[in-house]
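Enquirer: The amino acid sequence is not available; the structure is as follows:
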């Protein structure tokens, strides 16, 4: 067994769990009890040791994947010379009697649609990232796997029986048209679940996802207008909802760890955490599509997590508020396509990333604009944050790309410090004057001067990555007009756009995040959200034809099931990085909002933001 391309995986999940299912019918990645827990099925990171749950025809077959319309229920279709079968995967959502224990389940339903197929089932759990000694046995309630205090139960309903052998359970069955089998995976509990109960739970899950889709579809329709991107917007919103913790509204950046930015490289990170930056973008995108409750709950949770000393604020947290994200290595795993190391935890939590302050203040500013009630205690915390920014903005940090090198004066970090001051001043104007706005205003002016004097390079004809370079381009500079630091028509903004198009845009229409003598090749990859930033900046600059071409080119790289990775290799079209990526789906939604805001003559009206549809793409109010 080799490694499948990431583009051949769909994802299913609920509230706080996800599983990646390949087009070969195999669950190759699934962690219980939560997304950031150790894997139970981990073949994605080691084809031999990781563990899997596969259901596939024994004969050669063609297969394809798609989602049941307006849901996160995945359908994999197998076609052989003798017949056709559909495998449906989902985790339970909705229903009146759902509780945390029964959320720890995965349902698989195999049905022969036409003809006849012989199918092989192979269940090989491997607890604790395949570190635990796993025993697989047959008991009265079905197959049970145990290891290191964990238990996984597998119930099978249909004309097949599985037998334990050598740490796995296997079986083969020949299905005729109309025959079907239910497989019910239950973590750390067992409850008999009849086929009738399985069908009821599936119906409840369909209703849950379709009800959510309906809450956003009417707004999404008005956002898209006449453009043919409604399905992509709804799918992206469903992915973001899938990656959102229902209790905290924290958003997992991705449900996977250590999928490499470059094959054979070491840039393999654990993304199963809540980045302040990424999640702010995500909840705003959902708010723009009608789900403002998620944004409000997220800010309430985040304020609770971050309410201590501003100097102690981390750029990322666990989705349940964890602060200790210490990094370790799983050296016994080969890594996806032998790209080691496999990491658990993320040391970026210990980095100083000054942009976090701007993200926090900007996010609360957006929430207030939507009607969020900022309490007096929360306002005092905002004051402390903005005062802290006055103290530290002129210090170096690790930046948005989290390079593990000496800290630098990154332009993006300075930009977000300016945002913290600017939006802080705006918020202070709405309250009784107990803030040092004179100091904030003076520091904002100093910051602007520093960015304009030291962040723009006449040599490059562009804003650059950090203060100590005249030539290193960075796609993050595309955010300068989006945050309204400078107007889109400013000559420096226009020349930066041209520099990005000339220096970072690939022949395949993808945007590399950075390029320069101090950027290693592994750090120059084409990141999808950078492509979407370019779309947004081009729209603001009234270069709508270029923006639309860039956007459609990105979509040309993605087939069903329409999930977006972090990166795409421009040379091969291969998906890279952790998958699916919340930041990429957020970028798609925002770009559609920008493109949908232009007039019929493809120009952006002066009063486009805010508009009569109540949407505020990215940060424009």
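Expert: Arrived safely. What you see is a predicted model, and the numbers here were worked out from it, not measured in a lab.
Enquirer: When you work out contacts or count neighbours from here on, use the C-alpha atoms and nothing else.
Expert: Noted.
Enquirer: can you give me the helices in this structure?
Expert: Defined through DSSP state H, the helices belonging to the chain, from first to last, are 127-130, 195-224, 230-242, 276-288, 292-306, 355-369, 376-392, 411-428, 437-454, 479-482, 491-503, 528-540, 544-556, 582-596.
Enquirer: Output those helices in JSON lines; the columns should cover mean neighbour count and distance to residue 320.
Expert: JSON lines is the format used below for the helices of the chain (neighbours: other Cα atoms under 10 Å; distance: least, Cα to Cα, whole Å):
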{"stretch": "helix 127-130", "mean neighbour count": "24", "distance to residue 320": "20"}
{"stretch": "helix 195-224", "mean neighbour count": "18", "distance to residue 320": "23"}
{"stretch": "helix 230-242", "mean neighbour count": "23", "distance to residue 320": "16"}
{"stretch": "helix 276-288", "mean neighbour count": "25", "distance to residue 320": "13"}
{"stretch": "helix 292-306", "mean neighbour count": "19", "distance to residue 320": "9"}
{"stretch": "helix 355-369", "mean neighbour count": "23", "distance to residue 320": "18"}
{"stretch": "helix 376-392", "mean neighbour count": "18", "distance to residue 320": "20"}
{"stretch": "helix 411-428", "mean neighbour count": "24", "distance to residue 320": "26"}
{"stretch": "helix 437-454", "mean neighbour count": "16", "distance to residue 320": "33"}
{"stretch": "helix 479-482", "mean neighbour count": "20", "distance to residue 320": "30"}
{"stretch": "helix 491-503", "mean neighbour count": "19", "distance to residue 320": "38"}
{"stretch": "helix 528-540", "mean neighbour count": "26", "distance to residue 320": "26"}
{"stretch": "helix 544-556", "mean neighbour count": "17", "distance to residue 320": "33"}
{"stretch": "helix 582-596", "mean neighbour count": "27", "distance to residue 320": "17"}
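Enquirer: Put this next to the previous one:
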């Protein structure tokens, strides 16, 4: 039986990440990168697709008694109380030197508890059983390009049985056994060994030093710091790119087919991510993300993609893994993402808005940055009238999405503002002002429904879209404009799922993306609603909604992409890839909007 999505916690080393369940099982881990093949894929299949469980004997498959991150870290403590006593398993992935290491430290707390470790390594997303051997006190697994070494300190006996590796031992108060699992290319020699106990000490110190840089001191600071730590964990440190999530194919509907690979970097997240990092005090991370953005989008503006690989890779072909049954039977499991081929005009606005924000915030400029911005504007001047697939990557045909056109306006507006702030830059201020005015006029004429006093999802439609809530945030119209307040009210009334949760859009989902079934409420949209309420003068309502949204995080403070209440908010379920960067970016930005002016340093 599958655990729920919210039953997992995240550990990682800023190059990849693992999901640890309440039952002490690591069910997802891709090595050596976020987008590599998984060696533990039980999350999307069953135990035979790979996992590593450490738990008290007799408690296998049962949830722990309690668990938590050590404050301001990504170090996870999972504890069980048993009739024989209590035991803790501490999980972490220390920042790597030459190779990724997964450290699991078992510590007795009281009594004397027998603990069992069961390791099933299955490379290539659970499809390949490696050859196991012993070497220098290690268990070594090899298959094709992958090699994994397992050792314990102090050494405990391990044995193989039915294509898995077992260990069993007992610990009393203060006694510890550490396991280290290390990956390296099979053609290379084994990397240097790490001391697991020193790795724990250094990881705790490093994470706390990083978290201490957070300038936010308002309500729900713990949730804000946890979200920032999560964003840091989803950063691919060698390049500065931030993945949307560390997982693929976690469903938007249980048993459904809307299962996508999110282990890539989306341009749509750029401005919101940059703003969150800069406002919270993380200029180095913001600059690394800005630099990743510049490298990724370099080239012909007509070839701009909506997403890229961790290092800016462009080819992300989508295919299915038929040997995996999917999370709770939600098939197919997809690798890659064909949405990379879509035209989404809004990303041009998001890129130009990000670079405008970076310049205004004092990040050092880069050679050719302004020339690239001008090239993007030249493309938009020629192409902005085209329909596109929109922010939500619909697969049901192109439309004139209002949000896409609004972001074209943002692109022209930010270019004009940049020239006004620095007249020494070369540009086309008259042409860009004309573009800004023409787009604004057309959106207000064709994207607004005067009968209902609301903007619509696309020209001529009656459907609504939660992305319309961003209209006052990006400055397209002032917050007190009646068309803005009318849109906020209409979106809340028509897309509301109860308790302030919002769906992305109101039309039948299958008519938009061409796939059967439905989805849950999209969490970042609810944060946008809180922002819009605050901007339109309803700050108390916004703060009440923010309190509600923070409470939807799981027991260790993590949020997925979506949330489903099914008529009972108390019995809600997290849905979609997990943890989701967009949701945590929304949490940080809303906290800063509601409380940052008078509570951030």
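Expert: Cool, got the structure. This is a predicted model, so every value here is computed, not measured.
Enquirer: which residues does residue 526 of the second structure contact?
Expert: Contacts were defined as Cα atoms under 8 Å, 6 or more residues apart in numbering; by that measure residue 526 of the second structure touches 500-502, 549.
Enquirer: Onto which residues of the second structure does stretch 550-557 of the first structure map?
Expert: The alignment of stretch 550-557 of the first structure onto the second structure (TM-score structural alignment) spans residues 545-552.
Enquirer: Off-centre distance for the matching stretch?
Expert: 18 Å (Cα atoms, centre = their mean, to the nearest Å).
Enquirer: List just the nearest of the contacts of residue 526 of the second structure to residue 291 of the second structure.
Expert: residue 549 (31.7 Å; Cα to Cα).
Enquirer: contacting residues around that closest one?
Expert: Residue 549 of the second structure makes contact with 523, 526-527, according to Cα under 8 Å, 6+ apart.
Enquirer: May I ask which two of the contacts of residue 526 of the second structure are separated the most?
Expert: By the measure Cα to Cα, those have their two most distant members at 502 and 549, which lie 11.2 Å apart.
Enquirer: Overlap of the contact sets of the two?
Expert: Contact criterion Cα under 8 Å, 6+ apart; residues bridging residue 502 of the second structure and residue 549 by contacting each: 523, 526.
Enquirer: Show me which positions of stretch 154-168 of the second structure end up buried.
Expert: If you call a residue buried by 16 or more other Cα atoms under 10 Å, then stretch 154-168 of the second structure has these buried ones: 158, 164-168.
Enquirer: of the residues you listed, closest to residue 408 of the second structure?
Expert: The nearest one, if we look at these relative to residue 408 of the second structure and count by Cα to Cα, is residue 164, at 54.8 Å.
Enquirer: For the closest residue to residue 578 of the first structure other than its chain neighbours, give me its contacts.
Expert: Using Cα to Cα, 6 or more residues apart in numbering and skipping the chain neighbours, the partner closest in space to residue 578 of the first structure is residue 259 (5.0 Å). When the contact criterion is Cα under 8 Å, 6+ apart, the partners of residue 259 of the first structure are 45, 268-269, 335-336, 339, 576-579.
Enquirer: Looking at the residues you listed, state which has the most neighbours.
Expert: The most crowded member of these, judged by other Cα atoms under 10 Å, is residue 45 (29 neighbours).
Enquirer: Now do the same contact list for that one.
Expert: Counted by Cα under 8 Å, 6+ apart, residue 45 of the first structure has contacts 258-259, 333-337, 342.
Enquirer: which two from the residues you listed end up farthest apart in space?
Expert: 259 and 333 (12.4 Å).
Enquirer: related to what we said a few turns ago, quick one: which of the contacts of residue 549 of the second structure hold up in the first structure? List them.
Expert: Compared against the first structure with both residues aligned by TM-score structural alignment, their matches' Cα atoms under 8 Å, those retain 523, 526.
Enquirer: List just the nearest of the contacts of residue 549 of the second structure to residue 280 of the second structure.
Expert: In terms of Cα to Cα, no member of the contacts of residue 549 of the second structure lies closer to residue 280 of the second structure than residue 527, at 17.1 Å.
Enquirer: which residue packs closest to the counterpart of the closest one in the first structure, ignoring adjacent ones?
Expert: For residue 527 of the second structure, the aligned position in the first structure is residue 532, judged by TM-score structural alignment. The spatial neighbour of residue 532 of the first structure that comes closest, neighbours along the chain excluded (Cα to Cα, 6+ apart), is residue 587 at 5.4 Å.
Enquirer: possible to save the contacts of residue 526 of the second structure as CSV with distance to residue 375 of the second structure?
Expert: Rendered in CSV, the data for the contacts of residue 526 of the second structure read as follows (distance: Cα to Cα, whole Å):
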residue, distance to residue 375 of the second structure
500, 41
501, 39
502, 36
549, 40
